[in-house]
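Colleague: Here is a sequence together with a model predicted from it:
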Amino acid sequence: MSLPILMTVDDDPSVSRSVARDLRRRYGQDYRVVRAASGADALDALREIKLRGDAVAAILADYRMPQMDGISFLEQAMDLFPHARRALLTAYADTDAAIQAINVVDVDHYLLKPWDPPEEKLYPVVDALVDAWRAAGQQPVEETKLIGHRWSSPSYLVRDFLARNSVPYRWYSVEEPEACRLLDAAGATREDIPVLITPDGTVLRKPGGEEIADAVGLSTRPAEEFYDLIVVGGGPAGLGAAVYGASEGLRTLLVERKATGGQAGQSSRIENYLGFPDGVSGAQLTDRARRQAQKFGAEVLTARDVVGLEARGSGRVIKFGDDTELAAHSIVLATGVSYRALEAEGVARLTGRGVYYGSAATEAPECSGEHVYIVGGANSAGQAAVFFSRYAKDVTIVVRGPSLQASMSHYLIEQLEAIDNVRVRTGTTVVEAHGDDHLEALTLCDASGQRETVPTGHLFVFIGAAPRTEWLGEAVVRDEHGFVCTGPDLVVEGQRPKGWSLDRDPHHLESSIPGVFVAGDVRAQSVKRVASAVGEGAMAVTLVHRYLEQQ
């Protein structure tokens, strides 16, 4: 087979020669370096490469080129090689413009020119690109087929599960002739939808999460019977705990109910996370963190619902929904929070059929030229508005409060103000959702009580969150909102929590069960930010070590 390709595109001959020389010096034995003098020439070369069946690992494109800039080129290159990793070469003077443009296309890195010395500035970036490509892009895509109805809530849930777990699939609406042919070949009917057909021909009718995970190759069964550390929840806090636990030699298992990343994994762009000046999508950050955890040896289980927790001697036992159990020396609870339900007439009936909780990226193409409404005033709502503004005719943010300033970051408010097709309606609530098979309109009510019915087929809800902690039972102390209390909050007037068995106070992130630690949004008094969640996950592992040393 031919060597995979690293492509560099720059209209400046001296820069083009320089980057090609540096790439060949470091990667020449394992990759073929191809350079082009313009976006058009590069696209012609990529089409030939596609016809030959060769692989492209990474593309480095100059931002400022005549006729076709780097962003426009990369958008078209993605259609030919969607799994090739992408970096933008930019001069210092163009940094701001490049960063803004990067939000339009899913670029992995940008690189300032000049990059001397390459050992410090160029090679670490390219190393990250090729590592990511090897992990996800080198193997041919085996396509899973999903047949369903656009306005079917079960169909939406399967699409969302596949997308959030990075499973390649092709969607067929049941109204399409090809969908009917596939149903006939599978021996299924319209009554069976959603129908999932795996690359090996396995047919699943109305499948659930664990059944889908097993069929598409996600891990759902633990490899061992006992672990040093079990992390429950795969959001930023859980992923942080898994990375640090596994990297420090603990036999670590991460258990996730739906898909790693949590609410942060659904974010279209996180722009205030340390080390990513051009922003990073939640999906990108999640993918890197998951691969990092697995590189250190952490095991990841998907689509497993934890429904119970108890202490048995020195062991800590979690119970799954299928009545099986798994034990460890210690537990980190990082289950995060779930979006609160919007209490308005018609919303529950239309959820998954035009009404969605969180940033349902799978619905973005369906929003083209449409009116989109977003309920909520925090960062997640603002990030969703920026994302959907690229597809929709217009986006309206509906906020109950008088402004966005109290709950949304300043940088995001400025972004929204600069987008022509985004508007904010303050002092307004959604009181009713209308539609038969799917959402067709909303009734809004302003602070004066005036009501207005507006047409829309898409409503995305971000109205705060509540923890999923009912399954913990009485042994784990929680506050009045269900968040788990830890450390000093458990010691009231010098009294340790009821049932506490150790001759010491609980550690800072330790719950009322010794050896069970809590990190991220589910912890009472936590800061609801991605960076703090990752930090708490790492800190929890430090306290796990301290707990284990004391046993």
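Modeller: All right, it came through fine.

Colleague: going forward, measure contacts and count neighbours with C-alpha atoms only.
Modeller: OK.

Colleague: can you give me the helices in the stretch 451-551 of the chain?
Modeller: For the stretch 451-551 of the chain, the helices defined by DSSP state H, counting those that start in this stretch occupy 530-550.

Colleague: for the top strand by length along the chain, packing partners?
Modeller: Longest strand in the chain by number of residues (criterion: DSSP state E): strand 325-333. Where contact means 3 or more Cα pairs under 8 Å, 6 or more residues apart in numbering; DSSP states H and E, strand 325-333 is packed against strand 226-232, helix 236-247, strand 315-320, strand 516-518, helix 530-550.

Colleague: Now tell me what touches that strand from outside.
Modeller: Under the contact criterion Cα atoms under 8 Å, 6 or more residues apart in numbering, strand 325-333 has outside partners 225-233, 238, 241, 314-319, 515-519, 522, 540, 544, 548.

Colleague: tilt between that strand and strand 315-320?
Modeller: Using axes from the mean of the first three to the mean of the last three Cα atoms, to 10 degrees, the direction of strand 325-333 lies 100 degrees away from that of strand 315-320.

Colleague: So what's the gap between strand 325-333 and the chain middle?
Modeller: Here strand 325-333 is found 25 Å from its chain centre; the criterion is Cα atoms, centre = their mean, to the nearest Å.

Colleague: and Gly537, how far is that from Tyr356?
Modeller: Remark: distance between Gly537 and Tyr356 (Cα to Cα, to the nearest Å) = 29 Å.

Colleague: Actually, Val130.
Modeller: From Val130 over to Tyr356 the distance is 35 Å, taken as Cα to Cα.

Colleague: Ok, Thr260 next?
Modeller: Per Cα to Cα, Thr260 is found 19 Å from Tyr356.

Colleague: of the two, who's got more company?
Modeller: Between Thr260 and Tyr356, Thr260 has the larger neighbour count (other Cα atoms under 10 Å), namely 29 against 20.

Colleague: ok so, going back, could I have the buried ones of the contacts of strand 325-333 as PyMOL selection syntax?
Modeller: This is how PyMOL selects the buried members of the contacts of strand 325-333, with burial counted by 16 or more other Cα atoms under 10 Å:
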select buried, resi 226+227+228+229+230+231+232+233+238+241+315+316+317+318+319+515+516+517+518+519+522+540+544
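
Colleague: next structured bit after the helix or strand containing Thr90?
Modeller: If you go by DSSP states H and E, Thr90 is part of strand 85-91. For strand 85-91, the following helix or strand on the C-terminal side (DSSP H and E) is helix 95-102.

Colleague: angle of that next one against strand 85-91?
Modeller: Per the same axes, to 10 degrees, the angle that helix 95-102 makes with strand 85-91 is 160 degrees.

Colleague: ok, and here's another one to check against it:
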Amino acid sequence: MAKPVILTVDDDPEVLQAVARDLRQQYGGRFRIVRAESGAVALSTVEKLKLRDEPIALFLVDQRMPQMNGVEFLEHALKLFPTTKRALLTAYADTDAAIRAINSTQIDYYLLKPWDPPEERLYPVLDDLLDDWKANFHPPFEGIRVVGSRWSPQSHQVKRFLASNQVPYQWLDLELETEARRLVTYAESDDRQQLPLVLFPDGSQLVQPSNAQLAEKIGLRTHAERPFYDLVIVGGGPAGLAAGVYGASEGLSTVMLERDAPGGQAGSSSRIENYLGFPVGLSGADLARRAVTQARRFGVEILAQEAIGVRVEDPYRIVKLADGSELSCHALMIATGVSYRKLDVPGIDQLNSAGVYYGAAMTEAIACGGEDVYIIGGANSAGQAAMHFSKYARRVVILVRGESLTKSMSQYLIEQIEATENISVCTGCSVIEVKGETHLEAIVIANAETGENNTVPATSLFVFIGASPRTDWLDGVVERDKQGFISTGPDLTRDQPRPKGWTLERNPFLLETNVPGIFAAGDVRQGSVKRVASGVGEGSIAVQFIHQYLSKVL
């Protein structure tokens, strides 16, 4: 933590220099001494310190200053730092004003000029004030602060990006917290259309930052160290991370591209309890953190970048990135996973990330305290989300089209849900409309069993209705099925001896696409098993086929 500040204010340069000298001599090792030559300058300094979240331990202020006297300054400054100790420096003629200030601004002490010798007339008083301040001081949060609105899609995106990349931050809601409104004012960003405001410990700030801007600011790597690699992996979920670990550990120069955050969809899971080797379970974030640490240990470069195209110039595969740069490689692994399918009902589009969320938006869990949460879906991801939100929400309602959860959810989750009092399951239920202007206010639920449509108040709806792959960027190069999943191995030769355009004498390897040297693993692959363990397994196995491919082309 930065040293707490002692701020001294005086319009007389010689007096100000002398005060600062004496303060620095006695307190410079424990406090940062800041001086200002007027009340206006001091207020500007105080606002900047507030934005940086740096504590002020003591105001030592001259009373008799033009434009703004000491008491007037304290009246303004104490709104920003109400627990800061305050002392006035006064001439003998100002003692009456100082005494009145004890009542009006609750100053802690007033000191007469001159204060020589400071060992007798200054330090004992300030020692007492500073000791008292320190005894009641609670260190501020040291990290990134995000000021915004719960119902702002941009605010949600910033929170999600930081949380997914496991960057601690403090959330300040403009609608609920006076502190948030003050910070916005001090940052001269009082327009609600210019939020979220992201404040960094170094005093810098970003307004409505993109993921790329955030990535650069928090120290994520966005540019590759070299133009060419043995292996480029697109996607940082379980399959991509496993491929990175095995590829790099076996000597391949490896880079992984992930546009959001390592961990993929699995990284947002609140609890994974059926992953081998973790009998008490672990969160998706924990799994991602461990895997990222392991990958980096073996030398995998992880870039916060998005792949938007690919082309083949034998023997190279060239990936085009969103920033316009390109990476070349001998072998390309596609492990981009899937995204939750959008709910197609009236009113849904304008409420995305403003009460309607796709996947387990863990960043919104605390905001759901005391509210009713609705979850659409009957698979494991929906069940895990329900268990997590039940810790915060008054009630969690799972809406399932089918007759029960047994067809798509693991038995252990079903048993946990049945044993949780504030979770209920509505079978044969689907959402047919959502309502709200600036944020979700109500949903219309159709019950197939009763034939009734019920409108219920709702502020949080989480959607888990199947998944679709992110593979449009492969158009014209890599073969996919009608849903966009990548065809590999036997699926390519089921109706024909060899894939169209295939020039090698051998058939494609098990996880190889119709383009030699381009592989796919995990949920993005046609026919894959949608489980974390299978993604890890495919990513690991794919590296063996990549070695076999490289042995023939190198």
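Modeller: Thanks, I have the structure now. Quick caveat: nothing in here was measured; it's all calculated off a predicted structure.

Colleague: centroid residue for structure 1?
Modeller: Gly265 (2.0 Å; Cα atoms, centre = their mean).

Colleague: In three-state terms, label the residue mapped onto it from structure 2 for me.
Modeller: Correspondence of Gly265 of structure 1 to structure 2, assessed by TM-score structural alignment: Gly267. Secondary structure for Gly267 of structure 2, judged by DSSP: H, G, I helix; E, B strand; the rest coil, is helix.

Colleague: so what's Gly267 of structure 2 up against?
Modeller: Gly267 of structure 2 neighbours (Cα under 8 Å, 6+ apart): 164, 237, 283-288.

Colleague: what's the closest of these to Lys482 of structure 2?
Modeller: If you rank the contacts of Gly267 of structure 2 by distance to Lys482 of structure 2 using Cα to Cα, Gly237 comes first, at 23.1 Å.

Colleague: give me the number of residues near the aligned partner of the closest one in structure 1?
Modeller: In structure 1, the residue equivalent to Gly237 of structure 2 is Gly235, according to TM-score structural alignment. Using other Cα under 10 Å, Gly235 of structure 1 has 30 neighbouring residues.

Colleague: Same question for Gln544 of structure 2.
Modeller: 15.

Colleague: Next one: it from Leu252 of structure 2, what distance?
Modeller: In this view, Gln544 of structure 2 and Leu252 of structure 2 are 12 Å apart by Cα to Cα.

Colleague: can you check Ser328 of structure 2 too?
Modeller: 14 Å.

Colleague: overlap in contacts of the two?
Modeller: Residues touching both Ser328 of structure 2 and Leu252 by Cα under 8 Å, 6+ apart: Tyr229.

Colleague: Tell me which residue of structure 1 lines up with Glu14 of structure 2.
Modeller: So, by TM-score structural alignment, Glu14 of structure 2 is left unmatched.

Colleague: Which strands or helices does the one helix or strand Glu14 of structure 2 maps to pack on?
Modeller: With elements taken from DSSP H and E, the one containing Glu14 of structure 2 is helix 13-27. Using 3+ Cα pairs under 8 Å, 6+ apart as the contact test, the elements touching helix 13-27 of structure 2 are strand 5-9, strand 32-36.

Colleague: buried stuff in that helix?
Modeller: In terms of neighbour count (16+ other Cα under 10 Å), helix 13-27 of structure 2 has its buried residues at 16, 19-20, 22-24, 27.

Colleague: I'd like to know how far the residue mapped onto Phe296 of structure 1 from structure 2 sits from Ser253 of structure 2.
Modeller: In structure 2, Phe296 of structure 1 lines up with Phe298, judged by TM-score structural alignment. According to Cα to Cα, Phe298 of structure 2 stands 10 Å off from Ser253 of structure 2.

Colleague: try Asn453 of structure 2
Modeller: In terms of Cα to Cα, Asn453 of structure 2 sits 57 Å off from Ser253 of structure 2.

Colleague: How many residues are close by Gly275 of structure 1?
Modeller: 9.

Colleague: now the counterpart of it in structure 2, what's its secondary structure?
Modeller: Using TM-score structural alignment, the equivalent of Gly275 of structure 1 in structure 2 is Gly277. Secondary structure assignment for Gly277 of structure 2 (three-state DSSP): coil.

Colleague: quick one on the thing from earlier: have a look at Asn453 and Ser253 of structure 2 and say which one is more surrounded.
Modeller: Ser253 (19 against 15).

Colleague: And the more buried one, what's its match in structure 1?
Modeller: Under the alignment by TM-score structural alignment, Ser253 of structure 2 pairs with Arg251 in structure 1.

Colleague: and the two most separated of the contacts of Gly267 of structure 2?
Modeller: For those, the farthest-apart pair by Cα to Cα is Gly237 and Ser283; their separation is 13.9 Å.

Colleague: what does Ala101 of structure 1 align to in structure 2?
Modeller: By TM-score structural alignment, Ala101 of structure 1 lines up with nothing at all.

Colleague: Next, the contact list for Ala101 of structure 1, please.
Modeller: For Ala101 of structure 1, the contacting residues are Ile71, by Cα under 8 Å, 6+ apart.

Colleague: quick one: it from Ser72 of structure 1, how far?
Modeller: Separation of Ala101 of structure 1 from Ser72 of structure 1 (Cα to Cα): 10 Å.

Colleague: about what we covered before: the helix holding Glu14 of structure 2 to strand 5-9, inter-axis angle?
Modeller: Going by the same axes, to 10 degrees, helix 13-27 of structure 2 makes 160 degrees with strand 5-9.

Colleague: List of residues touching helix 13-27 of structure 2?
Modeller: With Cα under 8 Å, 6+ apart, helix 13-27 of structure 2 has contacts from 8-10, 33-37, 118, 123.

Colleague: between those, which has the most around it?
Modeller: Val9 (29 neighbours).

Colleague: Wait, it touches Leu43, no?
Modeller: No. When contacts are counted by Cα atoms under 8 Å, Val9 of structure 2 is not listed as touching Leu43 (10.0 Å).

Colleague: Relative to structure 2, which residues correspond to stretch 9-27 of structure 1?
Modeller: So stretch 9-27 of structure 1 sits over no part of structure 2, by TM-score structural alignment.
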